[in-house]
Every structure is written in C-alpha cells, then in structure tokens.
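>>> give me the fold of what follows.
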Amino acid sequence: MRKYVLEEYVLNEYNASSKAREDVSHFVLQSGFQSIAKNDKRKFRKSKFFKLLLALAIYGKLFIRLNKNDILFVQTSSKVLEGILKLKKIKNFKIIYLIHDIFPIRYDDAKAHKHEIDSEIKGLNQCDYIICHNGKMADRLEELGCTSQLIPLTIFDYKTEAFIPKDRPLTVPCICFAGNLGKSPFLEKLDLCIDPSLVQFHIYGMPKPQYSNLSYCGSLPPERLPLEINGSYGLIWEGSYEVWEENNYLRYNNPHKASLYIAAGLPIIVWSKAAVADFVREHKLGICIDSLDELEEKVTSVRQDEYQMFRANCLKLRPGLIEGIHIKKALNRILDMEEKRCRASC
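A predicted model of the protein is given here:
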C-alpha cells in the first residue's frame, strides 16, 4: 500500500485559504505520504489555459504512477477532483479527500438547492474517505446522503514558528479580527456601536477600511500573523452584524482563523451556535456570544483569573496545533482502517 499526496498551493493574497492548504500539504508529507504532483496555481491564477495544462500534467502523473490499492490524499477543487475520480475508476486506487469549503450544506431547505447539493455529494461518495471539519459537518453530510467514510478533523492545524509571549495583561480588553474585510460588513456597524474606552479593536486584512473606533493594523502574511497580532481576544464572525441561524455556514464549518488565534495564544470569541463553539466550550478557550450586541458586556465582565485560564488553555493546545496533530491523527485513523480491511480481505 503506497501513500501519495497531491500537494496544493494557491496564490497567497493574505487570506486563510492558501495557508490552510499549504499547511495540510506539509503535515501530510510529514506523515509519510510521497508527493506525486503539485497543483501549484500561484503563478497563473487568472490563466485558464495554463490551469488546464497543469491539470492535464497532474492527471498524467496520477495515471502513470497510481495502481490498485494505492492511497491518494487530495484537497483540491471539485473540478480537478472530477478528473481524478475518472482515473480512479480505471486504476482502482483509494482517495482520501479533505474538505476545505462545501458551501451548499448550509442550506436548510435542501430541496430548493437539490442540484447544487447533489452535485457535491455525488463527488464525495466516489471518494473512500472524507476528512470533514467536525462532527456537525459529518452529521449534515450523512443527512444529505454522503455514504463515504467520514472522519472529523476537529480543528485545522496551523504551522508557525512564531514566539508567543507568556502573558497578555488584561487592562482595556482588545479584540482582534483577521480576515477578508470585504466580506465582513459587520465591522462597519461595530465601528459605530463600540465604546473604545471599554473595548478596543485591532483589525487585520484587506481591503484597507476606514474606521473611526476600530484600529486598522494592516495586512500581514498568514505565517507572520501569530507573531504580529496584538490583543486580548480573537473574534470569529462572518457577514452581517445581525446573525441568523438559517442558512448560516458557521453552524458546520471550522473557520481557519480559529486555528490562527490559538496559534497566537489568543482566547476566542465566537457565535454560540457555530460548530467551533463546541470546541471553544469543551477546552475553555474563550467566550461564546449570541449576538454582537452583548460583546462589550461579556468581555468586560471576564475576571483576570478567568481570562488567564482561557489563555493558558490556548497555549496548552498550541504545540500540537502547530505540529499538525489533528490532520496526523485523522490520517492515522484512516490508515489503521485500511490495514484492517486489507488483513480481512487477505
């Protein structure tokens, strides 16, 4: 049983998607998988022609090298996966597919989005193992008809060498938010509502905004953020200021910024019904809120000893997180299952 990984690299535009894929490739290689090809789109993101040539080159390498019962780890786009699945039918290898984003599962009315959902599930069902974000995502995928073996990741790992100071004094609480600011309109209303004498904000990302009460701290490469980010908490929020449970993707996914904040030693503030809120509660990593209206009250009521407990728990998880413990555990679980299957069939 030979183990291969299709390495995945996308253009780094100071967002989490490129960092997450690069880190996963790194940790999978550390787990004993051999690189079979690199899906490296950093140099020609906007060229469909060169993307096509790259995909064809990848398919050629897979066809030549993969044989029956070999294992291929992929985390690529659905279009590239579609071609790999066609090769799988010919060569009969195994596929481990890691989900980064699968937006159609957010819809409560599955019938109204049947075509979109069925298209995603059809591809997943042709894979042997699916590494999904968490148990709630696994339950939702099963509910929508996914029959492949589902392995919850729990949380994404975050490769960094950044030094984390031992103490962050909690005087005036400072909340950090890092992400795509163009997709974070809630910040505009927060800028009008927040009292900077009670709670301060440090904002990281692009495009550059104009705020009155929130401090913009620039855009930094993801690998530098754990070192440079400066504050008391890290906020996980998406979309508008007002939050609705209906069709909310946070109910199922693990935002990569949760891993960033833990890697930076920052306690987390998150919507109480987000999937990652379960992880925050279980490990006592921060505060869960029902709405941004209660943000000031919740943060200012945290005692110093309580905050230091949140911080200590983040730092406790950090060593495993930056070494890839979660993806490695998922892979080991899959490989154990494959070995048992092979022994049973021999």
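
>>> all contacts plus neighbour counts: C-alpha atoms, from now on.
Will do.

>>> and the closest residue to residue 44 other than its chain neighbours, how many neighbours?
Excluding the flanking residues, the one nearest residue 44 by CA to CA, 6 or more residues apart in numbering is residue 50, at 6.8 Å. By other CA atoms under 10 Å, 14 other residues sit near residue 50.

>>> helix or strand: which one has residue 50?
helix 48-65 (DSSP states H and E).

>>> packing partners of the strand or helix carrying residue 176?
Here residue 176, judged by DSSP H and E, is contained in strand 174-180. Secondary-structure packing of strand 174-180 (3 or more CA pairs under 8 Å, 6 or more residues apart in numbering; DSSP states H and E): strand 200-206, strand 233-236.

>>> now the longest one: how far from the chain's centre is it?
Which is strand 200-206. Its chain's average C-alpha position is 20 Å from that of strand 200-206, according to CA atoms, centre = their mean, to the nearest Å.

>>> that one packs against which elements?
Going by 3+ CA pairs under 8 Å, 6+ apart, strand 200-206 lies up against strand 174-180, strand 215-216.

>>> what segments of the stretch 51-200 of the chain are strands?
For the stretch 51-200 of the chain, the strands defined by DSSP state E, counting those that start in this stretch occupy 71-74, 94-98, 129-132, 149-152, 174-180, 200-206.

>>> got the contact list for the strand holding residue 176?
By CA atoms under 8 Å, 6 or more residues apart in numbering, the residues outside strand 174-180 that reach it are 15-16, 199-207, 229-236, 257.

>>> please generate a structure for the following sequence too, so the two can be compared:
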Amino acid sequence: MSNKYQFCIRFLNTTTNSAATKAIIDCNNIFSAAGYKDYTVTVWDNANRAKYFPHLFSQLLKFYRSIQRGSTVIIQYPLLSINNVFGPYFIRLLRMKKVKFYCVVHDIESLRTGGKDKAAIDKEISNLNYYDAVIVHNPSMLSWLKEHGVTTRMIPLMLFDYLVQTPANAAAPRPFSPKIVFAGNLAKSNFIYKVKEINWDFNVYGPNFKPEQSLNGNLVWRGEFSAEEVVHKMEGSFGLIWDGEKIDSFDEVLGNYLKFNNPHKCSLYLAAGLPVIVPRQSAIAAFVQANNVGLLIDNLYDLNNFRVDEASYATMQQNVLKVRDLITGGAYLQQALQAAENAGH
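Below is the predicted model:
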C-alpha cells in the first residue's frame, strides 16, 4: 500500500465566518478519513512577504523530503501564491519518485474573474495539466476546461460536501412559507437592498450588511455566524443562489461564474434541510432539477409568479433530506476521490 498525502495552503483568517475556510477544512477531514496524511500549511492573512515565502518554502521542502517513492498526493487547488510554480517545479521533481498527483478544484481563478484573460487561462490550463487527475465541480466546468485545453483526466464532483456534526432541523419537516434565506458575504450582494418589489420575505445572514440601505419591510438581517453555526440558524423555506447588483438579470462577472461553479452556499442550504432557488443558467441548476431539490429562476421577479403548494414543497423537502445525508457525511468527495484513485491504478 503506497503512502498517501494531502497538501494545501490555508490563510488563518482574522474572521472565522468563512465558507471558503469551511470547504477547505471539510476536504481536509474527508481526505484524512481516507488515509491521507495532512500537510496543511497555515499562514496569517496579513503576513508580510519577507516572512511568508521563507516559511512557505521551508514547509514545502519538509513536505518534499517526507514523500516516499510511489506515493499519492492530493492538492486543494488553487495553491494561492505558488500556484504557477507548483506544477513546473514541485510536481515535475517528484515525478522522479513516481509520485501521482491529484487535485480537487475549489476555484478556477481565470474563470472566476471573467474568463476573458487568455494569458491567465492558458497558465491555469497548464497548471492543471500537471496533475494525473483533477476533481472539478460539475460537467459544465469540465467542458469549459476541456475546450480550453485540459487533457488530464477530470472527474465531476457534482456537489461540495458540508460536514455537520449534528444534522440541522432533523426533526419534523417545516411547513412552506414565502420566506427566503440568503447567506454569504453581503458585500458582493447589493441586490438584497432591491427586493422590496419581490413578494417574499428575505432573511439574510453574513458579514458586511448595510443597515442604512435596508429600507425594505421584507428584508431582515439575522446576524453573522460561523460556518458551523449558521447551518442551524437559518429560518425560511428556500435558500437563494444569486449575486451582484441586479434583481432582473445575472451579474456579468459573478453571474457568469455561476454558469460553471458549484456555490458552496448551495451545499450550506441543503445541509440545513432547505430546498434551493437557483438561476436557470447556473451549472448547479442541472443538479437541482435532476434531484427535484428546488426551483429555477431567470430573475428574482419570477418569484412573484411562483405558486408553491404544500404537497410539492413536502416532496422537495424529502429529496433534500436524501442529499443532506450524503453531503453532511462527505459522500460526494469520497466518491470522486475513489474514482481518481481507481484511474491511477
């Protein structure tokens, strides 16, 4: 049996209420349960470069020396500041030890920032092609990467897991009410201050709420909680996936990225037992529709035309509970990881 290792770089955020950090820690835990030794390098988010890079490269050297011949290494991608050198130097060097490298993608930076910078895209494609297998979000992301030149084996994750110690709202199913939950970094979600034209109530959760802009009777800020706490705090009938400034159309950059990525907040809502409302153009819409765990919209005005009856809502809730059991136990990443390992044999 070959040795297995996991490696990622994680900022120790000054704020702990970060979904991004939750995703990384969950992956750490799932990899550890699968027998991967953890080599996570944690750095302060305000560390100066003079201290940051020597510390990082000393940790990389330590990691390199510990890896035995014929081992398997899984990376949480992207690797922040060393993303562009990890493949050309670290992976190529360890090829001499017959080491296999897999990665699970959290973000495709060149796509997240608009997908129009050819040089950035080409560099990212080159980085990904160093790996023996790449776990991507979904078939839409897989197709985009393939079209832009990724030739290595890719495995769609389908949905990010959201590990929860005790299942949220595990008791009786909740009755339907026209109440929507929105959670996340509210700094990039100014659309919430325009929902007075929508005939639903909105409970929002997260940092950077602007009370001076909240003049709508149907918008209530419920506070800021850690990623572990918020799953137990959300009150409403649906969790909403939307971003940007507008309520009548997709945001050009943030909305475009939703066409390819799996928003971690979708996993949060499902872990909380909430059906979801997602943009019809989003990549996650295919999963929502196939599993009947929510509604699809073209814009927020569509909500004014929805008539949700108790029976259809109860069916959605039952379907959500099936998915919740999978994501709160790490099933999706376990399955993708198994596929990557099998491909390597």
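
>>> how far away is the residue minimising distance to the centre of structure 1 from residue 31 of structure 1?
Of all residues in structure 1, the one closest to the mean position by CA atoms, centre = their mean is residue 256, 3.7 Å from it. Separation of residue 256 of structure 1 from residue 31 of structure 1 (CA to CA, to the nearest Å): 21 Å.

>>> what does residue 1 of structure 1 give?
14 Å.

>>> before we move on, what about residue 76 of structure 1?
Counting by CA to CA - residue 76 of structure 1 and residue 31 of structure 1 are separated by 19 Å.

>>> higher neighbour count, those two?
Set residue 76 of structure 1 next to residue 31 and count neighbours by other CA under 10 Å: residue 76 wins out with 20 against 16.

>>> which ones are touching the closest residue in space to that one that isn't next to it in sequence?
Spatially, and ignoring its direct neighbours in sequence, residue 76 of structure 1 is nearest to residue 8 (6.6 Å; CA to CA, 6+ apart). Residue 8 of structure 1 makes contact with 21-22, 25, 38-40, 75-76 under the criterion CA under 8 Å, 6+ apart.

>>> please apply the same query to residue 163 of structure 1.
residue 227.

>>> so it versus residue 275 of structure 1, what's the distance?
Residue 163 of structure 1 is 29 Å from residue 275 of structure 1, by CA to CA.

>>> can you pull the buried residues of the top helix by length along structure 1?
Using DSSP state H, we find that the single longest helix of structure 1 is helix 325-345. Of the residues in helix 325-345 of structure 1, 325-328, 330-331, 334, 338 count as buried by neighbour count, 16 or more other CA atoms under 10 Å.

>>> which residues sit against it?
24, 27-28, 31, 129, 131, 151-157, 320.

>>> tell me how many other residues surround the corresponding residue of structure 2 for residue 91 of structure 1.
Using TM-score structural alignment, the equivalent of residue 91 of structure 1 in structure 2 is residue 94. The tally of other residues near residue 94 of structure 2 (other CA under 10 Å) stands at 19.

>>> okay, now the closest residue to residue 94 of structure 2 other than its chain neighbours: neighbour count?
Nearest residue to residue 94 of structure 2 in three dimensions, chain neighbours excluded: residue 64, at 7.8 Å (CA to CA, 6+ apart). Residue 64 of structure 2: 14 surrounding residues under other CA under 10 Å.

>>> ok, residue 56 of structure 2 next?
17.

>>> need the contact list for the closest residue to it other than its chain neighbours.
Leaving aside its sequence neighbours, residue 56 of structure 2 sits nearest to residue 41 (CA to CA, 6+ apart; 7.3 Å). Residue 41 of structure 2 is in contact with 7-10, 56, 59, counting by CA under 8 Å, 6+ apart.

>>> what about residue 41 of structure 2, which SS state?
Classification of residue 41 of structure 2 using DSSP: H, G, I helix; E, B strand; the rest coil returns strand.

>>> what's the match for it in structure 1?
Match for residue 41 of structure 2 (TM-score structural alignment): residue 39.

>>> do residue 299 of structure 2 as well
Residue 299 of structure 2 maps onto residue 291 in structure 1, by TM-score structural alignment.

>>> next, count neighbours for the corresponding residue of structure 2 for residue 80 of structure 1.
In structure 2, the residue matched to residue 80 of structure 1 (TM-score structural alignment) is residue 82. Residues within reach of residue 82 of structure 2, counting by other CA under 10 Å, total 13.
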